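Visitor: Return atomic coordinates for the entry below.
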Amino acid sequence: MVAYDRILVPTDGSDGVERAIEHAVEVATIHGATVHGLYVLNSDAYAGLAMESSWESVDSLLREDAETAVARVREIATERSETDGTAVPVQTAVVEGKPSREIVRYAENQDCDLVVMGTHGRGGLDRLLLGSVAESVIRASSIPVTTVPVEA
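Guide: The predicted model follows:
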């Protein structure tokens, strides 16, 4: 059996991604691993904002959302611990950049053994037009990636 010591679970703060977080915590519980919760601030996505918007206030709001999202990773691990008495250590981080690139970079830099990601399971034209962070991570990562379907 493969043992995992460090499991990365990227989050975007959506309700659906909680299934992936719960799965990562479950695997961490079985293996005695640490869960790393990661939020990537995709600043490119906000480049089109009107210049009268104050970048400082936008940045502040984005960081608040990011901190809330990674805090939820810790909350889910704590809830699991309260249920069965098994504590799962959690580390969290917020980074900036292109999500797929930063997820792979973080996983490699932190010597993660597994990446657990939510995926909407889009196929065909939707994936072609919208892209898929999970697919990009799978293609670029030397670290195993488990995808968990999330609800729309």
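Visitor: contacts and neighbour counts: CA atoms only from here.
Guide: Will do.
Visitor: Would you tell me which helix is longest in this protein?
Guide: With DSSP state H applied, the helix covering the greatest number of residues in the chain is identified as helix 55-84.
Visitor: moving C-terminal of that one, what's the next helix or strand?
Guide: For helix 55-84, the succeeding helix or strand toward the C-terminus, using DSSP states H and E, is strand 90-96.
Visitor: this one next, for a side-by-side:
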Amino acid sequence: MKKILIAVDYHPTSEKVAETGYKLAQQVGAEVCLIHVIAETRYYGVEYPSFLGHTSYNYNFAMDERVNTQIENMAKDFLEQAALHLDNKVTTKLIKGETASSILKYANEWQADLIVMGTHSHSVLEKLLMGTEAMKVLEKTQIPVFMVPVKK
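Guide: So this is what the prediction gives:
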């Protein structure tokens, strides 16, 4: 095992995921890359439809390049700080897109030997309707996945 890709997000449990994955990498002498995926930036904004012909509520933050840049800069800073928390040799990858498919695509490109992810607790209804990103990765991966339990 030479390369371990660790997926992190803004959830506080990502610290445990990153530290657990990094510890594993140290034990086997593997290179580490932290990956964070920014969902489509239009999901960070508010898009109200017109209501009874009134369009003043139509505002799409995705159209404002400053907001996109700010979101990306915050994510870059988050990743850089997370990497430095572990080791200055840890690399990072920031991707915009759908989370599970982006993780899988980059894992293949980077030739990762293992993907490390955390399990977040979601409501039963949310899991039923949307699934979880971890489940989507598990269903489609060709690369082994190490799941870090983070539920208290």
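Visitor: Do you know the score for how well these two fit?
Guide: Here the TM-score for the pair of chains, by TM-score structural alignment, normalised by the length of structure 1, is 0.81; 140 aligned residues with a CA RMSD of 2.2 Å.
Visitor: Who are the packing partners of the longest helix of structure 1?
Guide: In terms of contacts (3 or more CA pairs under 8 Å, 6 or more residues apart in numbering; DSSP states H and E), helix 55-84 of structure 1 is packed against helix 18-31, strand 34-41, strand 90-96.
Visitor: Using CSV, lay out those together with distance to residue 121 of structure 1 and mean neighbour count.
Guide: Below are those laid out as CSV (distance: least, CA to CA, whole Å; neighbours: other CA atoms under 10 Å):
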stretch, distance to residue 121 of structure 1, mean neighbour count
helix 18-31, 13, 21
strand 34-41, 20, 24
strand 90-96, 25, 16
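Visitor: Of the ones you listed, which is nearest residue 62 of structure 1?
Guide: strand 34-41 (7.3 Å; CA to CA).
Visitor: The closest one maps to which residues in structure 2?
Guide: Mapped onto structure 2 using TM-score structural alignment, strand 34-41 of structure 1 spans residues 31-38.
Visitor: what distance separates the matching stretch from the middle of the whole chain?
Guide: In this view, stretch 31-38 of structure 2 has its centroid 8 Å away from the chain centroid, taken as CA atoms, centre = their mean, to the nearest Å.
Visitor: Mean deviation, it versus structure 1?
Guide: Averaged over the aligned pairs, stretch 31-38 of structure 2 sits 0.9 Å from structure 1 after superposition, using mean CA distance after the TM-score superposition for structure 1.
Visitor: How about residues contacting that stretch?
Guide: Residues lying outside stretch 31-38 of structure 2 but in contact with it, judged by CA atoms under 8 Å, 6 or more residues apart in numbering, are 2-9, 18, 22, 25, 72, 75, 79, 83, 89-99, 102-103.
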